[in-house]
Each structure stands twice: as C-alpha cells, then as structure tokens.
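> the following comprises the amino acid sequence and a computationally predicted model.
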Amino acid sequence: MDLITQADILREEHPGCGVEKMYKTLKPQHLGRDKFCEIFMDLGYRIRTIKNYRRTTIPTHLNYPNLIEGMMVTRPYQVLQSDITYFDIEGKFYYLVFIIDVYTREILGYNVSNNMRKESNIKALKMALKQVNPSEAKEMIHHSDRGSQYGSTAYKRILRDAGIKLSMGMKAQDNAFAERVNGTIKNEYLNLWHINNLRNLQAKTKKAVEHYNTKRQHDNLKGKT
C-alpha cells in the first residue's frame, strides 16, 4: 500500500491528524520527518483549527480548594479531570462532557446531550467510575472548573460515596488537561465530519473517543499539572 493511501485511510479515521503526528503514526521508511511534512503540506494535508467561543461554565457559589496545584501525577487513577464543551449544528448547541485520567490521558467517561444539566455530567461520571477499582477510587482526586454541575448535591454524593476528593480550579489553566481533550475531540474529529443531528453527534463522539483512546499518538506530558 502506497504512503498516500495509508495517509488517506488514517485521515478517514482521524480527520484532524496533523502531518507531524501522521508521520509518527505511519513511520515511513526512507523518508525523514521534515521531508515528509513538507511533501504532505504541499499535497494539501494542512489542518485548519476552528476556534471555540461559547461559554460552558456556569460558576457555582461553592468554593472547593485546588488540590492538584503543583502536584506531580505519577500513576493512573490518581487524578481525574472533567470539563464541558459545546458543538454547534446549524445554530443549535449540544454539549459534551469528558472525564479523563490525567496520567494516561485516556477518556474514561463522556456524555453528549442537548442541555447543560447535571444529569449529563453524572452519566459521564458513572461511566468513568465503572473502570476504576473501588480501592483505587479512595485515593483519587476529581478536578474540574467551578461549574454548577460539579457542585450539585447529586454529583458530590457520588464522589463522596466512592471516597473521591473534590478539587476545583479558579481559572482555565487549572483544568488544562481536560480542556485540551475538548479541543482535540472537536478539532481533530467532530468539526471535520458531517454531523447533522444529536444521534449522529453521539455516534461520532463514540467513534472519536475510541480512536483517541486506542490509536491516536499522544505527546509525552509526563503527568505534570
């Protein structure tokens, strides 16, 4: 199979895969990174990033401390981060919740809905906790922004019952890992597919998460928050 065909197959699975990440994935023989990038940029494989502007945080009056500031994350299931983002389909907004493991960067839980109510976050949290051993959960921190969904009684009860500590940041940089995943899923997958309704968005999000978790190349962040 020739290199361009391999690149096209990769782009179909991961439409926002940049040329440098494409090089790392395909590992072409007898072609260096710089030359590969030059050739494929000339062939039109450049990615255009779409900026996101809609606010998705409705702050809660509750103020929990930032427990992960300056922390070095050294193992899986030590810190979870969560955030909400939106997706626009012909002027109608839908909302996506992701919960990630900071150390592995794996998306453990997610949900897609047509509103920003706490139920969507709770579904994502329950999905994530199904993958966590109860003994590990008792040593875990859940970090997010100060969105009202994370401060809801029902959400906090699930965390408390699992023995998970609640941590909140005051600014976007405090939740950088989760926000980066939002951008990756939207800019490398969803924004580049044709999506015309909620059911289609849910199916495409599932496809994107599966590829992100199992095939996408990840840069080494060394687990530092």
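That came through, no problem.

> make it CA atoms for all contacts and neighbour counts henceforth
Will do.

> where do the helices sit along this protein?
Here the chain has its helices, by DSSP state H, at 3-13, 19-26, 33-42, 118-129, 134-137, 153-162, 176-188, 198-214.

> nearest to Ile89, out of those?
helix 198-214 (8.6 Å; C-alpha to C-alpha).

> contacting residues for Val209?
Val209 is in contact with Ile107, Ile185, counting by C-alpha atoms under 8 Å, 6 or more residues apart in numbering.

> so what's the most centrally placed residue in the chain up against?
Most central in the chain under C-alpha atoms, centre = their mean is Val181, positioned 2.7 Å from the mean C-alpha point. Shown in contact with Val181 (C-alpha under 8 Å, 6+ apart): Phe98.

> could you dump the helices of the chain into TSV and include distance to Gly169?
Below are those laid out as TSV (distance: least, C-alpha to C-alpha, whole Å):
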stretch	distance to Gly169
helix 3-13	34
helix 19-26	31
helix 33-42	38
helix 118-129	17
helix 134-137	20
helix 153-162	16
helix 176-188	10
helix 198-214	25
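
> Ile107: which of those is closest?
Nearest to Ile107, of all these, is helix 198-214, at 6.6 Å by C-alpha to C-alpha.

> run the chain-centre distance for that closest one.
11 Å (C-alpha atoms, centre = their mean, to the nearest Å).

> next one: stretch 180-200
11 Å.

> okay, buried residues for that stretch please.
181-192, 195, 198 (16 or more other C-alpha atoms under 10 Å).

> quick check: which of the helices of the chain is nearest to Asp83?
The closest of the helices of the chain to Asp83 is helix 176-188. By C-alpha to C-alpha, the value is 5.7 Å.

> and the angle for the closest one with helix 198-214?
120 degrees (axes from the mean of the first three to the mean of the last three C-alpha atoms, to 10 degrees).

> below is structure B, check it against A:
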Amino acid sequence: MSSIITYLLTVIHYQYKQICWLTLFIAKYIPLKQWAHDDAHSPKYQKFKTDILPKVINYEIWDYNELIQYYKERYNYTVKPVNRRSECTIPEDCHCPRCSAPLPYLYKNNGSKGQILCKVCQTRFNPENKYNQPLKLRCPYCANALVHKKDRKHFIVHKCVNSKCSYYLNNLKKVDKDDQADYGKNKYKLHYIYREFTVDFFRMDLDSLPKNASSLKFSKNNAYIMSLCLTLHVNLGLSLRKTSQALKDLYNINVSHTMVANYAKTAAVVIKPFVDHYDYNVSNTIVADETYIKVRGIKGYIWFIMDAVTRSIIGYRVSDNRGVGPCIMAMAMAFRHIKKLPEKFKFVADGYSAYPLAAQQFALKDENPLNFDITKVIGLTNDDAVSKEFRPFKQMVERLNRSFKATYRCSCGYDNFDGANYAVSLWVAYYNFLRPHQSKSYQVLNPVDMLNNADNMPGKWQLLIFLGQQTILNMQKDQSA
C-alpha cells in the first residue's frame, strides 16, 4: 500500500514539473491573445479612465463622559487629564468638536503649528478652522484624505495629493523620462480623482417637452390632415416648407409651414409618454453612442441607447453639451423598467469617459442600484480582442446614427432645442413602431395590435396619438392615487 502511494506522489510531482515547464514556455515564446488595447496602458489616455470609488469614513459625534465610562467598563482604563509640564496656551473655551471634551483633555499635537489632539477620542483639529466634516473621503490606494480641488457645473473634483500614493507612483512610471519634470508631467492624469455630483439626475423629469404646444381641437383642419402632415414630415423626411408645398400640390390643402410645426409639436407632446414608457423587454446587450447636431449653427448632441437584439431605441436625449449629465438621463430612460439586470449583461459604448462615470452613479443609487461595467470599443480598427468581438454591436448604433442623419440633414439643423426635442421624439416613435426594417423582414420592431388594424400611415399616426392620450391618463391616475 505504501509503495502505491509513493508511486502516485512521484507521478504527481513529475506532472507538476511538466506543467511549470509548459507554462514558462508559453509565457516566453507563444504570445497570448491580446485583450487590452495598447493605448489603454499609455499615460496619454489616463484622463479618459474613471477611477474607483473612494473610501468614505463617517465621523460620528460622541460625548466624552460616555466614552470615558465605556473605556473604564470595557478595557478597565481610566482616561486622565493631561499632565502638563509647561504653561498651556490653548484657549480656555476650546473643546473637542467631536466629543465636546474640555480643555483638561486637550493638548497641542504639533507644537506651535496649531493642531490640537483630543486625548479622549483621538481627534485632531484646529480651533481656528470650523469642524464641519461628518463624512471624510479618502484615497482607496493610500487612505490619504482627498482635497477639494475644483467646482464644476454638476460635480466637485476631489484629488489625492499624496506624492507617495501607490496609484500615483505606478502612473508616474509610465511617463517618459523627458516629461517627468514638474511641468512636463502635468500633461497627464497621474493622481487619483473622484467626482462628487451635486445634482441628482435620477430625480429629473425624463418626459419634459415644450409646454407651448397647440390644442387638438381643430377649427379649420381635422385630425386626418394633421396625421398627413406627420406622414410627410416624419416618414418621408420632408422639411416643414416642403411638407406645406406637398400638401398644396398633391391634395390642394393650404397649411402653412408654421402650422405643420405646431402639429408636430403637439403630436410629440402626446406621443412621447407612450414611446418612453413602453416596456421594450430589454435584452442582455445594450449599445450606446452620441452624435452631434446643429442648432442655429451651434453644435449640440444627441444620445442614442438601443437594444442590440430588438434594435429598438430604448433611451435618447438631446443636449447642448457632451457632459455626463445628459448621458445619465439617457441611460435612466433606458433602465426605466429594469429592476434587476439580466445575466451576462453587456453595455457596449466607445471609449468616451462619460459612460463609465455614469455607470458609477447607477451603482451609487439609493433605490434599485445597478452594477454593470462598460465594454469599450475603441477606435475604428480591431486592434484588440474586445473591439473585434463587440465591433458589430457598435456598428449597429452607428447605422442608427446614419438613419437619423438622413432625415435630419433636410432641415439643415434646428432653430432651437425645443424643436430638436420634438423632432427627435417623433422620429423615435416612427423608428420603433411605424418604420419597416429590413432586418425584421420589413416588419416593425415593436408590433402593436391596434396599429396593425390601420390601413394607411395617417391612420396609424392617429392611433398612436390615441395610445399616447391613454398613457397620459393612466399616468395621471397613478399620480392621484
């Protein structure tokens, strides 16, 4: 029996040596499949990365009498007043801001520099500075306190200024030796940075549209003419003036381009709640991208988030900036009906830093937090394994941008952001519920039984307006309840 065990141990030891030799051979002579993009390790692209969350330390307020009693009962230790060997220069009315310990329990911690240490709770403070930090943010790498550096429009920038922080030293090693001077290394993001948002984007209204829409009570025309205007303007991509001219030439209907704009704005206000609150049954892969538009010659942005399986637009946002705020609003619309992420969930986007920063905010939500990572498809060529695998998903949303631009170019931009909002809302409604898609055998993406009963497109627009009205009534009943 002992000989068999000895033989088996010899075989195991031999196999272990063979595995170690093969591992070393593969590591030296066989290049593994590249998974990370080469530029991802460059310090030039460090500023596009989102750092992990900081450590949050909560400083609770105590009573020094209770603490002294606790030390006595728990550890049999009595906290005695400070035994001073020289004259005390601390003001008599000074007390610990955390446990309210009086002067006999306070002494100078760093001599004449002004810092005082409480002997009861071990709190360091300066009597000249107001103690107003119940929460303290610390670097997750070196535990050093973060410094308030900058105030932005929607967030506060906190920075770790510790020159011995491991995060800083590792990033500094990647910088060229020529740039490691004081001013040269300022070109790169080397220190740990945390952005504390001062605006709660999750409490903002996602259904806002222009309030000056006209009524659906027609004095001259009727609902059919309104839906005919929508068919020419949205489905066929005609501008407001060409829509007015087409109605005159084809049907001898006199409708000004201003009235066409009023019809479109009113229809957008009514249809948008149905489109945004529709349950699209989101799959486990979502793709996002942003593209630019022109508003009176000034660059604006539109964010599209689509389901990679059904290809429906589940989130969109028009904004005048490319910050993280509009990105969070578009993602909040996409996750409106999601309480738990499906298994193997993927959120595919480009390398823009707003997406991982927005994902970090979703993980910090008080209600229904969502934890997910951003799968980045970087560049236009497949230089890494991630881009090669997920490039088809990125091409889907790029194709969506081209489809939108085809109907957007005819208007040569928008006059204001209100016009851009209602135009995009109508186009999303047409894309999700009315437009035949080649990938679906020229069927609509989201079939609705009521819309299938209509014989022509103006009739479908009228039924879509009716569905929007029913959605608004249901929302009002829920709010009243």
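Yep, it's here. Since we're looking at a predicted model, the values are computed, not measured.

> the residue nearest to the centre of structure 1 pairs with which position in structure 2?
When structure 2 is aligned by TM-score structural alignment, Val181 of structure 1 is paired with Leu400.

> check Gly169 of structure 1 too.
For Gly169 of structure 1, the residue aligned by TM-score structural alignment is Val377.

> coming back round to it: ok, which of the helices of structure 1 comes nearest Gly91 of structure 1?
Closest among the helices of structure 1, using C-alpha to C-alpha: helix 198-214, at 12.8 Å.

> next, count neighbours for Ile9 of structure 1.
Neighbours of Ile9 of structure 1 under the rule other C-alpha atoms under 10 Å: 12.

> and the alignment partner in structure 1 of Gly419 of structure 2, how close does it get to Glu13 of structure 1?
Counting by TM-score structural alignment, Gly419 of structure 2 corresponds to Asn200 in structure 1. Distance of Asn200 of structure 1 to Glu13 of structure 1, given as C-alpha to C-alpha, to the nearest Å: 16 Å.

> repeat that for Ile164 of structure 1.
Look at Ile164 of structure 1 and Glu13 of structure 1: by C-alpha to C-alpha, they are 35 Å apart.

> out of those two, which sits in the more crowded spot?
Ile164 (22 against 15).

> so what's that one up against?
Contacts of Ile164 of structure 1 by C-alpha under 8 Å, 6+ apart are Ala137, Lys138, Glu139, Met140, Ile141, His142.

> how does it look with 6 Å?
Ala137, Lys138, Met140, Ile141 (C-alpha atoms under 6 Å, 6 or more residues apart in numbering).

> filter those down to the ones in strands?
Those of the contacts of Ile164 of structure 1 mapping onto strands are Ile141, per DSSP state E.

> now the contacts of Ile164 of structure 1 in a markdown table, with neighbour count?
Formatted as a markdown table, the contacts of Ile164 of structure 1 follow (neighbours: other C-alpha atoms under 10 Å):
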| residue | neighbour count |
| --- | --- |
| Ala137 | 20 |
| Lys138 | 17 |
| Met140 | 21 |
| Ile141 | 20 |
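
> can you redo the contacts of Ile164 of structure 1 as JSON lines with distance to Thr85 of structure 1?
Shown next, in JSON lines, are these (distance: C-alpha to C-alpha, whole Å):
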{"residue": "Ala137", "distance to Thr85 of structure 1": "25"}
{"residue": "Lys138", "distance to Thr85 of structure 1": "28"}
{"residue": "Met140", "distance to Thr85 of structure 1": "24"}
{"residue": "Ile141", "distance to Thr85 of structure 1": "21"}
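
> same check for the contacts of Ile164 of structure 1, but in structure 2.
By both residues aligned by TM-score structural alignment, their matches' C-alpha atoms under 6 Å, none of these is still in contact after alignment to structure 2.

> and which of the contacts of Ile164 of structure 1 is nearest to Asn115 of structure 1?
Closest to Asn115 of structure 1, out of all of the contacts of Ile164 of structure 1 and judged by C-alpha to C-alpha, is Ile141, at 26.1 Å.

> which residue in structure 2 lines up with that closest one?
In structure 2, the residue equivalent to Ile141 of structure 1 is Lys346, according to TM-score structural alignment.

> and for Ile100 of structure 1?
Aligned partner of Ile100 of structure 1 by TM-score structural alignment: Met306.
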